[in-house]
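J.: turn this into a structure:
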Amino acid sequence: MAKDKTQAAPVAEKPSKPKTSSGKSKEDSGKGGVSLTGRIDQAKEFFEQSKGELKKVTWPTREETVKTGIAVLVFSVVMAIYLGVVDMALSRLVALILS
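T.: Coordinates of the predicted model:
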């Protein structure tokens, strides 16, 4: 019989660092944990990755932005008027019932 090709080969897990009682690895449990240069390197990497992700973004055109902005304003005004009318009607109904 042939071996089933749909089964994935077992993935070797990275060996985990031994943890101290505080949850930090023994390597990080020294004075201050991660060094300043390590944090600076992490920050540089973060900003480089962020810059790469921002290049992938599809930004809307000015026309699309104006159109959606107008749509939001119109919808907000319509909802404000609707809720105002409903509030006024319910207020009068409650006043009528209580009087």
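
J.: CA only for contacts and neighbour counts going forward, please
T.: OK.

J.: grab the longest helix from the protein for me.
T.: With DSSP state H setting the assignment, residue counts place helix 62-98 as the longest helix in the chain.

J.: which helices and strands does it pack with?
T.: Applying 3 or more C-alpha pairs under 8 Å, 6 or more residues apart in numbering; DSSP states H and E, one finds that helix 62-98 makes contact with no other helix or strand.

J.: buried residues in it?
T.: Neighbour counts over helix 62-98 (16 or more other C-alpha atoms under 10 Å) mark no residue as buried.

J.: and this one, so I can compare the two:
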Amino acid sequence: MAIDKKQINRLDFITGIREEMKHVTWPTRKEAIQLTTTVIVISLIVALFVGIIDVLLARVLEFLAR
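T.: Model prediction:
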């Protein structure tokens, strides 16, 4: 069975991925937890800020619509 060019390209692609994955520096469990916590906290702060702005703008527009 002959291997066509598409199969060779796929094999090269998968081989390349495996080689690149060897060079990845993965975070430790502690680092991953710290970074995840940071993202969640910042997301909550931004959500709170956007929520406050939304309520204020809604009240201003309601006042102006009267």
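
J.: superposing both, give me the TM-score.
T.: The TM-score (TM-score structural alignment, normalised by the length of the second structure) is 0.84; 65 aligned residues with a C-alpha RMSD of 1.6 Å.

J.: how much does the longest helix of the first structure stray from the second structure?
T.: Relative to the matching residues in the second structure, helix 62-98 of the first structure has an average distance of 0.8 Å after the fit, by mean C-alpha distance after the TM-score superposition for the first structure.

J.: residue 50 of the second structure versus the residue positioned nearest the centre of the second structure, what's the distance?
T.: Computing the C-alpha centroid of the second structure and ranking residues by C-alpha atoms, centre = their mean puts residue 39 first, at 9.8 Å. To residue 50 of the second structure, residue 39 of the second structure is 16 Å away according to C-alpha to C-alpha, to the nearest Å.

J.: what of residue 8 of the second structure?
T.: With C-alpha to C-alpha as the criterion, residue 8 of the second structure and residue 50 of the second structure are 51 Å apart.

J.: ditto for residue 26 of the second structure
T.: 33 Å.

J.: measure the equivalent of residue 47 of the second structure over in the first structure to residue 91 of the first structure for me?
T.: Taking TM-score structural alignment, the alignment pairs residue 47 of the second structure with residue 80 from the first structure. Per C-alpha to C-alpha, residue 80 of the first structure is found 16 Å from residue 91 of the first structure.
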